[in-house]
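K.L.:
Provided below for reference: sequence and predicted model.
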Amino acid sequence: MTSARTRDDRERYDEDEISAAQAAREGQRQVVALTGRDALGITSIQPTDDGWLVGVEVVEDHRIPASTDLLGLYEVELDMTGSLLGYRRTRRYQRGKGDGG
């Protein structure tokens, strides 16, 4: 038994696939919708075997001064059509702190 798709199936499937730019926008939209937090932007986008992995930075907690805001880095997993497969926060840090501390 083979799982090979016919040419028509491949063409129809390819038409439904989203681009990296579309995946990035969709990943950001999903994080905002799920967390209710303000997104600062996309930090990464990479293809996976069956979709996209999108990194999105969000403001977890607004503080005064803004340099002390708490930020979160979320990883969003989408399938090839842009449907959400999962998400998780991978990091939480203060805006004014670099990677070193």
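P.N.:
Here it is on my side, so go on. Numbering: from 1, shown residues only.

K.L.:
Could you use CA atoms for every contact and neighbour count after this?
P.N.:
Fine.

K.L.:
what's the closest non-adjacent residue to the residue nearest the centre of the chain?
P.N.:
By CA atoms, centre = their mean, the chain has its centre lying nearest to Val54, at 2.9 Å. If the residues on either side of it in the chain are set aside, Val54 comes closest to Ile45, at 4.5 Å by CA to CA, 6 or more residues apart in numbering.

K.L.:
For the one you found, list the residues it contacts.
P.N.:
Residues in contact with Ile45 (CA atoms under 8 Å, 6 or more residues apart in numbering) are 20, 23-24, 52-55.

K.L.:
got a list of what Val54 touches?
P.N.:
By CA under 8 Å, 6+ apart, the neighbours of Val54 are 23-24, 27-28, 42-46, 75-78.

K.L.:
hold the first one in mind and look at this next one:
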Amino acid sequence: MRDDYEEMEPLGTAEVARTAVREIGQLTGKSASGITALEACDDGGWRVEVEVVEDRRIPSSGDLLAVYRADLTPDGDLAGLRRIKQYQRGKGDGDAP
């Protein structure tokens, strides 16, 4: 979210990615391991997919991972959040629903 006194300029992709990672971390309590997708939407907003470690295991090949989709408004506010995939590291990337 941007302060009211800031001049409204379009968000850059790096700022969009940081915002999505921060919001997902705050809402899930999990840390991001990477951005898996980032795209501009027709309405000027953004859709970002972020991979997080949901459950750390030993060895790490047993970690449970998830991908969250964050929809951001053109101003960078979170408009929606959804976990779209969950899978075990090393057992595939979870692309199949």
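P.N.:
On my side now, so go ahead. Since we're looking at a predicted model, the values are computed, not measured.

K.L.:
TM between them?
P.N.:
Once the chains are laid over each other, their TM-score by TM-score structural alignment, normalised by the length of structure 2 reads 0.83; 88 aligned residues with a CA RMSD of 1.6 Å.

K.L.:
ok so, going back, show me which of the contacts of Ile45 of structure 1 is closest to Arg63 of structure 1.
P.N.:
Of all the contacts of Ile45 of structure 1, Arg63 of structure 1 sits closest to Gly55, with 22.9 Å by CA to CA.

K.L.:
corresponding residue for the residue nearest to Val54 of structure 1 in structure 2?
P.N.:
Correspondence of Ile45 of structure 1 to structure 2, assessed by TM-score structural alignment: Leu38.

K.L.:
and that match, what helix or strand is that in?
P.N.:
Per DSSP states H and E, Leu38 of structure 2 falls inside strand 32-40.

K.L.:
hey, where'd the strands end up in structure 2?
P.N.:
32-40, 46-55, 64-72, 78-88 (DSSP state E).

K.L.:
picking up where we left off before, just the buried ones out of the contacts of Val54 of structure 1, please.
P.N.:
Neighbour-count burial (16 or more other CA atoms under 10 Å) is assigned, among the contacts of Val54 of structure 1, to 23-24, 27-28, 42, 45, 75-78.

K.L.:
which two of these lie the greatest distance from each other?
P.N.:
Maximum distance among the buried ones among the contacts of Val54 of structure 1 (CA to CA): 14.2 Å, for Ile42 and Leu78.

K.L.:
before we move on, the earlier item: can you give me the distance of the aligned partner of the residue nearest to the centre of structure 1 in structure 2 to Lys85 of structure 2?
P.N.:
Superposed on structure 2 with TM-score structural alignment, Val54 of structure 1 falls opposite Val48. Using CA to CA, to the nearest Å, one obtains 14 Å as the distance from Val48 of structure 2 to Lys85 of structure 2.

K.L.:
Counting neighbours, what do you get for Arg29 of structure 1?
P.N.:
13 (other CA atoms under 10 Å).

K.L.:
and Pro47 of structure 1, what is it in contact with?
P.N.:
20, 53.

K.L.:
Sounds good, over and out.
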